[in-house]
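Visitor: can't give you the sequence, but here's the structure:
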């Protein structure tokens, strides 16, 4: 019989008095309950620690950051000719114009309709409602990216993706990043398409792709990562075919409905088939390539806080990188790169479409790296964001000032009910002048193929949009403008090189003034 000093008896007593091992608690957002021990340990009794709410904290931060980073947007009436084109289109539509007939552009209709609706509610004297809508679009894109990152890598990654997207979203030339342009309003739809596809909501993903396409054609490139996610998530067979059918139908039906509503012939011509000369690499190749290299370098600086972690992970061959930096993210980035290349113009605002997939790739890389790398990346992004905001504050306004002076000159010679024609590449001139355009073609580029620095042998009447010159001549004959302003300033689309316009000026108009190199002609009474 064991004694009181028996070690066996003592061991039994110790085991009986030992507390039970601590229970583990699963943290919401953890993808694997089995790894909870590595996250949180807490005893079964006592006060519990409730996780801090995610969205009630993040959404206000994203909204505030988006508003702060777009302050330069409100410092000017507009930032680039795209805003001027949309504003003038909206006024023409409000006055009874018909899209893809008496109001034309090479873009889908959602953004012209948004401008028209904003003008109907707030008036057409200012673009501030559209600039405010751009703030909402940036915050919405950031929130969707945060949701994707949180689902994949946890709440810290969600915060990282959302905040870093807002910081890098202004990392381009201010006239590209601060404008209420097509890309800014395309990106919420592209992010939503990937968000839905990531959750196997194929119908909603198709609708989001349709929305992106109807803002700008290149937004439809997000269909590729959506299909890739579907292909990986749904097993072969009837289920995959049904999912593909749902995705395709929900993409095609809204586009078809808009085409029918606007007149399908005009819609197809102006958004797809009528831009052959524009989407060409020939003409001023070196100039276009130089712009592409410059804007690529600017993007690299603006996204340095994302690109450097990606490079670090690639160079160190960090374990697990293929499970985090998954193929669908690279497919999205590749599709966005193709969208940037399309048209061979390399305008800075095209590069905005690359930012969402780069943000998720950078966030994934930071998830694999130590926390101190996240802090350095955030600091780098904040500093570059501040630099680009400073650029926006001090950016040169010479061209904008020129446009306003030319518009003032046209307004002096044409009454409120008289039409004018600005022969140049600044459709915002009509908006500043507050005079109706004499033609549906708001830039000389549509009539001559001069665009984005393209010059030389690919510019002229024969290279304009198919069938545009007979329509243009008929417009000038039936309702001749009171004032024609030649704002070509010696470029290759000057009236002296356009026989039809040169004849009209010589036969019916008198030169009355020269403003900053632009020549003002007034219709003669003889």
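Guide: Nice, I can see it. As the structure is a prediction and not an experimental result, all values here were calculated from the model.
Visitor: CA only for contacts and neighbour counts going forward, please
Guide: OK.
Visitor: can you map out the helices along the stretch 151-300 of the chain?
Guide: With DSSP state H, counting those that start in this stretch as the criterion, the stretch 151-300 of the chain has helices at 155-168, 174-177, 182-198, 202-215, 223-233, 238-262, 264-271, 285-302.
Visitor: tell me which strands and helices the fifth one is in contact with?
Guide: With contacts defined as 3 or more CA pairs under 8 Å, 6 or more residues apart in numbering; DSSP states H and E, helix 223-233 has these neighbours: helix 182-198, helix 202-215, helix 238-262, helix 327-341.
Visitor: what comes into contact with stretch 208-218?
Guide: Contact with stretch 208-218 is made by 107-111, 182-183, 185-190, 192-193, 219-220, 222-223, 250-252, 254-255, 271, 339, 342, as judged by CA atoms under 8 Å, 6 or more residues apart in numbering.
Visitor: nearest to residue 405, of the helices of the stretch 151-300 of the chain?
Guide: Among those, the nearest to residue 405 by CA to CA is helix 174-177 (19.7 Å).
Visitor: you'd agree residue 484 is up against residue 513?
Guide: No: counting by CA atoms under 8 Å, residue 484 does not reach residue 513; the two are 11.2 Å apart.
Visitor: looking at the two, which has the bigger crowd around it?
Guide: The residue with more neighbours, out of residue 484 and residue 513, is residue 484; 24 against 14, by other CA atoms under 10 Å.
Visitor: the nearest residue to that one once chain neighbours are set aside in helix, strand or coil?
Guide: Of all residues not flanking residue 484 in the chain, residue 421 sits nearest, at 4.7 Å (CA to CA, 6 or more residues apart in numbering). With DSSP: H, G, I helix; E, B strand; the rest coil as the basis, residue 421 sits in strand.
Visitor: and the comparison structure, right after this:
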């Protein structure tokens, strides 16, 4: 038995999880030192403040070409933490990035290995903050990716109804999420057995749900 094989078997899951968390969080820390990171944040914040004062969205509450989801996120955050509390907005955005990275880990583990999932999650956390300070902004893309990634994960598990609902939720945050609709027929044809393919869009069966035996473990990857 080789030393490499022994090392892989003794890989410490908490240590790996801690390293991944640091690699994801640290690049986003600078967002807490700047009140506004992008002009879009000012627009979303202004409209959210008007909404919380009773103005209806796309009318007296402000007009913009974005779907309503981003304004709901800002308005809800302002209601809890105070109007124009951008530190809270950036914290919510970071939580969305962390949650998305975790879902990416789950998807990567399902289609590849635990190592693939960890690397994919770290890569997402780093590239969403690297290269341009504006990437740190609490923009529509950051919040859209959470339900969109969850939709892909459920698609891989053949839970079609929930995948579709989360895809719709992603579309409420950013229009470009609609492109994933094109994946649905291909995923249905590729993932769903022929005999159940016509039933797939109505929800899928319990047999499609991952079991403990089908999940790659830390000790094997």
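Guide: Noted; the coordinates are in hand. Since we're looking at a predicted model, the values are computed, not measured.
Visitor: before we move on, back to that, Throw the helices and strands packed on helix 223-233 of structure 1 into TSV and include distance to residue 120 of structure 1 and mean neighbour count, thanks.
Guide: Formatted as TSV, those follow (distance: least, CA to CA, whole Å; neighbours: other CA atoms under 10 Å):
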stretch	distance to residue 120 of structure 1	mean neighbour count
helix 182-198	19	25
helix 202-215	20	27
helix 238-262	20	16
helix 327-341	32	20
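Visitor: nearest to residue 292 of structure 1, of these?
Guide: helix 327-341 (9.0 Å).
Visitor: that older thread, for residue 373 of structure 1, which of the helices and strands packed on helix 223-233 of structure 1 is the nearest?
Guide: helix 327-341 (21.2 Å).
Visitor: and the helix or strand residue 4 of structure 2 falls within, how far out from the chain middle?
Guide: Residue 4 of structure 2 belongs to helix 3-9 when assigned by DSSP states H and E. Here helix 3-9 of structure 2 is found 32 Å from its chain centre; the criterion is CA atoms, centre = their mean, to the nearest Å.
Visitor: likewise stretch 72-86 of structure 2?
Guide: Offset of stretch 72-86 of structure 2 from its chain centre (CA atoms, centre = their mean): 20 Å.
Visitor: now for residue 35 of structure 2: what does it line up with in structure 1?
Guide: Residue 35 of structure 2 maps onto residue 77 in structure 1 when the alignment is built from TM-score structural alignment.
Visitor: so what's its match up against?
Guide: 126, 127.
Visitor: distance check, it against residue 175 of structure 1.
Guide: 12 Å (CA to CA, to the nearest Å).
Visitor: repeat for residue 234 of structure 1
Guide: 43 Å.
Visitor: more neighbours: these two, which one.
Guide: Counting neighbours by other CA under 10 Å for residue 234 of structure 1 and for residue 175 shows that residue 175 has the greater number, 19 against 16.
Visitor: roughly how far apart are the nearest residue to residue 48 of structure 2 once chain neighbours are set aside and residue 147 of structure 2?
Guide: Leaving aside its sequence neighbours, residue 48 of structure 2 sits nearest to residue 75 (CA to CA, 6+ apart; 4.5 Å). Using CA to CA, residue 75 of structure 2 is found at 19 Å from residue 147 of structure 2.
Visitor: what's the neighbour count on residue 17 of structure 2?
Guide: 12.
Visitor: on that earlier part again, format the helices and strands packed on helix 223-233 of structure 1 as a markdown table; extra columns: distance to residue 92 of structure 1.
Guide: Below are those laid out as a markdown table (distance: least, CA to CA, whole Å):
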| stretch | distance to residue 92 of structure 1 |
| --- | --- |
| helix 182-198 | 19 |
| helix 202-215 | 19 |
| helix 238-262 | 15 |
| helix 327-341 | 30 |
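Visitor: trace residue 359 of structure 1 over to structure 2, please.
Guide: So residue 359 of structure 1 corresponds to nothing, using TM-score structural alignment.
Visitor: who's in contact with residue 359 of structure 1?
Guide: Counted by CA under 8 Å, 6+ apart, residue 359 of structure 1 has contacts 161, 164, 165, 306.
Visitor: buried subset of these, written for ChimeraX?
Guide: The ChimeraX command for the buried members of these (criterion: 16 or more other CA atoms under 10 Å) is given here:
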select :161,164,165,306
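Visitor: quick one: which of the contacts of residue 359 of structure 1 is nearest to residue 93 of structure 1?
Guide: Nearest member of the contacts of residue 359 of structure 1 to residue 93 of structure 1, counting by CA to CA, is residue 165, at 34.5 Å.
Visitor: which one of the helices and strands packed on helix 223-233 of structure 1 lies nearest to residue 99 of structure 1?
Guide: Ranking those by proximity to residue 99 of structure 1 (CA to CA) places helix 238-262 first, at 6.5 Å.
Visitor: what's the angle between that closest one and helix 223-233?
Guide: Counting by axes from the mean of the first three to the mean of the last three CA atoms, to 10 degrees, helix 238-262 of structure 1 lies at 160 degrees to helix 223-233.
Visitor: what sits up against helix 238-262 of structure 1?
Guide: Here helix 238-262 of structure 1 makes contact (CA under 8 Å, 6+ apart) with 99-100, 202-210, 214, 227, 230-231, 234, 267-268.
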